[in-house]
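Visitor: can't give you the sequence, but here's the structure:
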């Protein structure tokens, strides 16, 4: 297999994975609807940052160590599950607060500043870094697409970069698509419903991650 063939083959696999709805998609959609387009892009960039870090880790063998060590995997799994559950419960609590304030007149959404963008990026990065399944995916796939004679580190970074580009293209379509519907989705009731759904999804992912048997 040549390097171009490896990149194309990996892109097909990563592209299919990107299109599968999951926690990352829920976070980006929620950010786009209830926050702002900039915040949603910051979250998407954070998700891609986490994926790139996992890709580099897989290339240098860190993810292989994680996959081989049941204790390390379990510790990261519990940490990731706790983070997802906390994030989900925070959104559920926010939806309850929105519900109590529903009778009040709607105020204009605040313009996000630099701190808001940083928070979006940290949210996306933390979500991906604390999900060991991302690392396991890379360690299970990247070695299969490294041509003989090529540098594992450089090819690993290249393939992770391909995945990040595909992810950003998909999230960009989602963010702009959501933006066209924002007139109907940015009301207090809509945001409350979105927070409730996203929070429930995150708590569900966290519980499933925490309760699934060790690999």
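Guide: Arrived safely, thanks for sending. Just so you know, these numbers come straight off a predicted model, no measurement behind them.
Visitor: alpha carbons only for contacts and neighbour counts from here, please
Guide: Will do.
Visitor: ok, for the residue most central in space within the chain, nearest residue in space, not its chain neighbours?
Guide: Centroid check for the chain by Cα atoms, centre = their mean gives residue 24 as the closest residue, at 3.2 Å. Excluding the flanking residues, the one nearest residue 24 by Cα to Cα, 6 or more residues apart in numbering is residue 47, at 7.2 Å.
Visitor: check contacts around that neighbour.
Guide: Residue 47 is in contact with 24, 121, 124-128, counting by Cα atoms under 8 Å, 6 or more residues apart in numbering.
Visitor: can you give me how far the top helix by length along the chain is from the chain middle?
Guide: In the chain, assigned by DSSP state H, the helix with the most residues is helix 70-100. Taking Cα atoms, centre = their mean, to the nearest Å, one finds helix 70-100 lying 14 Å from the centre of the chain it belongs to.
Visitor: which neighbouring elements make contact with it?
Guide: helix 62-68, helix 114-129, helix 132-141, helix 188-211 (3 or more Cα pairs under 8 Å, 6 or more residues apart in numbering; DSSP states H and E).
Visitor: could those helices be laid out in TSV, adding distance to residue 148 and mean neighbour count?
Guide: Formatted as TSV, the helices and strands packed on helix 70-100 follow (distance: least, Cα to Cα, whole Å; neighbours: other Cα atoms under 10 Å):
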stretch	distance to residue 148	mean neighbour count
helix 62-68	19	18
helix 114-129	29	19
helix 132-141	15	20
helix 188-211	35	20
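Visitor: before we go on, here's another structure to hold up against the first:
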């Protein structure tokens, strides 16, 4: 029974993790801006955020947060605003006017790379500001806690497994984007990706703000 519960949890977690969302969009964008390190540190920030959610779930804090309408709404709107803010920055980078020969000049000079600290922070805030993570951990984890096991230990263990799986998946995304970096960072292609990513982040932020629990 224990093995079956673990396998079921791993299967559900894998489906949730591979479904693209705000964390994936932020990781791909930061891998484009900061190379492999930028993407991996973003993935690390996301996974640390999930570890925080797991710890908070183990302590019962997440259940209180989900039950409190004002706190839940404040977190939801703050997270949505952060995604919209990132999206607007991406759109500004995509639409920034340039002079003649801009592509040649941009290709000739080294691009400013996203720092590891900034990448980590964006991944962390993106995940902590996503109210779906609170609902996910509060509703899903209890279903896979084996009977007779201490709730704190079981919640924390399952949450950390989910966090490590997320890191592995997003880090693989980052490596793939980094390998294609020379092509993807060509000025016109980079601006196109920035535009698409920016629009996606804004759409995700607006969807989070508008949707019900």
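Guide: Yes, it's here. Everything numeric here is computed off the predicted structure, so don't read it as measured data.
Visitor: how alike are these chains, TM-score-wise?
Guide: Remark: TM-score between the superposed chains equals 0.91 [TM-score structural alignment, normalised by the length of the second structure]; 209 aligned residues with a Cα RMSD of 1.7 Å.
Visitor: coming back round to it: the residue nearest to residue 24 of the first structure -> the second structure?
Guide: Taking TM-score structural alignment, the alignment pairs residue 47 of the first structure with residue 46 from the second structure.
Visitor: could you measure from its match over to residue 9 of the second structure?
Guide: 20 Å (Cα to Cα, to the nearest Å).
Visitor: what's the helix or strand for the residue nearest to residue 24 of the first structure?
Guide: In the assignment (DSSP states H and E), residue 47 of the first structure maps to helix 37-60.
Visitor: so residue 127 of the first structure makes contact with residue 84?
Guide: Yes. With contact defined as Cα atoms under 8 Å, residue 127 of the first structure reaches residue 84; the gap is 7.2 Å.
Visitor: which SS class is the aligned residue in the second structure for residue 108 of the first structure?
Guide: Using TM-score structural alignment, the equivalent of residue 108 of the first structure in the second structure is residue 110. Of the three states, residue 110 of the second structure takes coil according to DSSP: H, G, I helix; E, B strand; the rest coil.
Visitor: next up, the contacts around the residue nearest to the centre of the first structure.
Guide: Applying Cα under 8 Å, 6+ apart, one finds that residue 24 of the first structure lies in contact with 47, 124, 127.
Visitor: tell me the one of the residues you listed nearest residue 34 of the first structure?
Guide: residue 124 (15.6 Å; Cα to Cα).
Visitor: ok, the closest one - contacts?
Guide: Residues in contact with residue 124 of the first structure (Cα under 8 Å, 6+ apart) are 24, 27, 42-48, 50.
Visitor: ditto for residue 109 of the first structure
Guide: Going by Cα under 8 Å, 6+ apart, the list of residues near residue 109 of the first structure reads residue 35.
Visitor: helix, strand or coil for residue 113 of the second structure?
Guide: coil.
Visitor: you'd agree it is up against residue 34?
Guide: Yes. Between residue 113 of the second structure and residue 34 there is a contact under Cα under 8 Å: 4.7 Å.
Visitor: find residues that contact each of those two.
Guide: Common neighbours of residue 113 of the second structure and residue 34 (Cα under 8 Å, 6+ apart) do not exist.
Visitor: more neighbours, the two?
Guide: Taking other Cα atoms under 10 Å, residue 113 of the second structure and residue 34 do not tie; residue 34 has more neighbours (25 against 13).
Visitor: what distance do you get for the more buried one to residue 117 of the second structure?
Guide: Residue 34 of the second structure is 11 Å from residue 117 of the second structure, by Cα to Cα.
Visitor: again, but for residue 147 of the second structure
Guide: 41 Å.
Visitor: cool, and residue 130 of the second structure?
Guide: Residue 130 of the second structure is 20 Å from residue 117 of the second structure, where distance means Cα to Cα.
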